[in-house]
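Novice: What follows is a predicted structure for the sequence shown.
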Amino acid sequence: MGFALNDADRAFADWVGERAAELAATPPGEPVGRVDRPLLRRLRDLGLLPALFPGAHDGGPLREAPATRLCLLRERLARVDTHAETALALQGLGAYPLLQSGTAAQRRRWIPAVAAGEAVAAFALTEPGAGSDAAALALRAEPDGGGWRLHGEKTWISNAPDADFYTLFARTAPGARARGVTAFLVPADRPGLTGSSLEMLSEHALGHLVLDGVPVGADDVVGRPDEGFSVAMRTLDLFRPSVGAFAVGMADAALAAAREHTRGRHAFGAPLDRLQTVAHTLAEMATRVEAARLLVYAAAEEYDTGGDAVTLRAAMAKLLATETAQYVVDAAVQLHGARALRRGHLLERLYREVRAPRVYEGASEVQRQIIARHLPPIPGTPPTS
């Protein structure tokens, strides 16, 4: 690993790797681009989905998984099956706002079902006019008696339109930006909620939602009214390093493929990896992967120990790991040549899938802005006003 995992985490990583190998030959149970419910049940049966939701099946208190375990789950799964990795991760992203900030009744109703693969969760933040600037949400929550009616649209929503419920963020205080957003738990069968699937470059379940007067009440609020932005950011602080772990897993798979190919392929009278330009490319790829891995697990440890730099390190981890994965996969394709571009090749699939993580859960440009804003003061200088 190149990181000081304890014995329990090392054993957990090995266990995930063994379960991931069992998944590798499992064919998709649903058309690509839609939620694969049979795969979720397979993840449950192997214990991988319950590992994301400690307490959901053993009678203990419901709690979030440590960030380190979440990263190990995602990295080890991504090495062998990105389809399964994404299915698992989206269950976490959609349900963790309830786990972290929801009421006891909300958690009891939905978390065990999500952990069992019987309910599909979705995190609905992005809108047609509010992507990188998440505080600019326009979807309205208009007062209606003792509750609200939701009017507007959400787009690029993972697991939509197939999810069973959405953790959805709406504006309850016009003009207040981040201070006027409320998080709501919205079951998919609420009247006025419709959706459609979006066809994407990668095999990603993604959709568009339209809310036409969808009713929500006080029991549907996640956290407190007008404090939904902090609910979203708390979840993203945990999941951004794990996006980095997903990227590291993809990069590791690409690096392994490139090493195997260049060792066995001969050109100019020798294996490709004996050529200096190829050897140096492999060295650069390996160094960047290891650096990204170190930063991902440093960010996870910062979260698990309650450090003061969680947001900073989470942004750094996501930025470096996703940009690194893009470079490594591209370099692996270049080393393979045309064969890597053939439909069905491992690298052809990774090439399509590696692009999206640089955009979702905060684009690379947003991560740089977060990092710049959270840099610690320069020692010996007075604080800025």
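Specialist: Okay, I see it.
Novice: Please make it C-alpha for all contacts and neighbour counts, starting now.
Specialist: Will do.
Novice: how close does the residue positioned nearest the centre of the chain get to residue 89?
Specialist: Residue closest to the mean C-alpha point of the chain, counted by C-alpha atoms, centre = their mean, is residue 243 at 4.6 Å. Applying C-alpha to C-alpha, to the nearest Å, the value for residue 243 to residue 89 is 9 Å.
Novice: this is the other structure I want to compare:
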Amino acid sequence: MTRFTGFALGTDQEEWCARLRALAAERLRPLAEKGEPGRVNRPLLAALGEEGLLGRVFTSGALELCLLRESLAYGCTEAETALALQGLGAYPVLRSGSDAQRERWLPGVRAGRTVAAFALSEPGAGSDAGALALEAVPEGGGGGPGRGKGGWRLSGEKCWISNAPEADFYTVFARTGEGPGAKGVSAFLVPADRPGLSGEPLDMLSPHPIGALAFDGVPVGPADLLGEPGRGFRVAMDTLNLFRPSVGAFAVGMARAALDATVAHTAARTAFGGVLGDLQAVAHRVAEMATRTEAARLLVYAAAEAYDADARSPQVPRRAAMAKLLATETAQYVVDHAVQLHGAAALRRGHLLEHLYREVRAPRIYEGASEVQRTIIAKELYREAREMQEAQEAQEAQEAQEVGEA
């Protein structure tokens, strides 16, 4: 696929996105409409698998993932969310799992038969992921934190977990105690049928499934680890750094759908002796909506390109945070103003904008709230400033030494 060149997509990329939008509207949306709000829609997942889109999540670069999510979101937000949740829950298995874990679970995820979930948030540790309280207690002979010869027992709670409690397995982050804060967190692959694991659904504003999980001495062993003990926070961040720009792409897809609906409506709706679009106040608002949407789209693509160029670059977290922040805040603005320009009709159940109005709120919170993204951005800016200052001082000291020796 032709790579993004900075300001425009290639012809093949545009055509692929158009096919995805058509697929979302023609095949996936009818399946979504038949689903029960708040429940995993397995027929929809199966269709995503049959179309090869779930498998593409694990082979795409960040930019291609953004194009995929943006295009699906334009035509069917439920399909986009179902795809994204599969990726979020299973990507740690792809990146950090053992060969046995990948062979056992990923084929079912790609086919849409196996439902994955990413279990990081807790009642007291949502945005502050380093404050996790779910405890992994070593058993079978001691050996210090994270060193139980017979494995661990997980005890505690998770909350706001997408696809819970219906997922077939969970990527779970728990405190094994190798160090304070994030340094003492490990990642585990926990099948849903493990004894001691239970859950309940939560009735939320958005229609996709979200639930809470309870861990009552759930047994896990070394074969369930994702990566190394005490390195679970890195597993989580590797996943989030990839998916944060694509959360922005999801938001851009919703914003573009709302914008297009608004342009069509204001170009045809008559009022005050003409069409709404002839009113300067309306035309200027639509222009602002379009400009913000385009700016968000370009920032999302730039963040994705940065990840694809070097996923370990220190600039990746800042770019990912900027992309998610701007895109999700922009989508909220665009959808809200689209509702205003449509009037009461947009508030009726079943209207596109009524649906988007409910969907658009959550992305400003999950995978790091907007406030967290601002904190990340500021932290990275000040880190870069300190490094530049230290480098300048070191150079000045070197030059002074050379002058003295001369």
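Specialist: On my side now, so go ahead. Note that the structure is a prediction, hence the values are computed from the model and not measured.
Novice: So the residue nearest to the centre of structure 1 sits against residue 320, correct?
Specialist: No. The pair residue 243 of structure 1 / residue 320 is not scored as a contact, 10.8 Å apart, by C-alpha atoms under 8 Å.
Novice: shared neighbours, these two?
Specialist: Residues touching both residue 243 of structure 1 and residue 320 (C-alpha atoms under 8 Å, 6 or more residues apart in numbering): there are none.
Novice: Residue 264 of structure 2 maps to what in structure 1?
Specialist: Residue-level alignment of residue 264 of structure 2 against structure 1, with TM-score structural alignment as criterion, gives residue 260.
Novice: which SS class is that match?
Specialist: For residue 260 of structure 1, the assignment made with DSSP: H, G, I helix; E, B strand; the rest coil gives helix.
Novice: and it, how many residues sit next to it?
Specialist: The burial count assigned to residue 260 of structure 1 is 12, neighbours taken as other C-alpha atoms under 10 Å.
Novice: ok, it - contacts?
Specialist: Contacts of residue 260 of structure 1 were listed using C-alpha under 8 Å, 6+ apart, and none were found.
Novice: mind checking how far it is from residue 161 of structure 1?
Specialist: In this view, residue 260 of structure 1 and residue 161 of structure 1 are 40 Å apart by C-alpha to C-alpha.
Novice: Tell me which residue of structure 2 lines up with the residue nearest to the centre of structure 1.
Specialist: The equivalent of residue 243 of structure 1 in structure 2 is residue 247 (alignment by TM-score structural alignment).
Novice: can you tell me the helix or strand for its match?
Specialist: Element membership for residue 247 of structure 2, per DSSP states H and E: helix 232-268.
Novice: which element follows that helix toward the C-terminus?
Specialist: strand 270-271.
Novice: Once aligned, what mean separation remains between that following strand and structure 1?
Specialist: With mean C-alpha distance after the TM-score superposition for structure 1, strand 270-271 of structure 2 departs from structure 1 by a mean of 1.2 Å once superposed.
Novice: Need the contact partners of that strand.
Specialist: Under the criterion C-alpha under 8 Å, 6+ apart, external residues in contact with strand 270-271 of structure 2 comprise residue 276.
Novice: any chance you could map the helices in the stretch 151-300 of structure 2?
Specialist: Counting by DSSP state H, counting those that start in this stretch, the stretch 151-300 of structure 2 has helices at residues 232-268, 280-309.
Novice: Which positions in the helix holding residue 247 of structure 2 come out as buried?
Specialist: Within helix 232-268 of structure 2, the residues that qualify as buried are 232-236, 238-259, 261-263, 265-266, counting by 16 or more other C-alpha atoms under 10 Å.
Novice: Let me know whether residue 292 of structure 1 touches residue 246 as I believe.
Specialist: No. Taking C-alpha under 8 Å as the contact criterion, residue 292 of structure 1 and residue 246 are not neighbours in contact, 11.0 Å apart.
Novice: Tell me the residues that contact both of these two, please.
Specialist: With contacts defined as C-alpha under 8 Å, 6+ apart, no residue is shared by residue 292 of structure 1 and residue 246.
Novice: Leaving out sequence neighbours, find the closest residue to the match of residue 243 of structure 1.
Specialist: Counting by C-alpha to C-alpha, 6 or more residues apart in numbering, residue 324 is the residue found nearest to residue 247 of structure 2 once chain neighbours are left out, at 6.2 Å.
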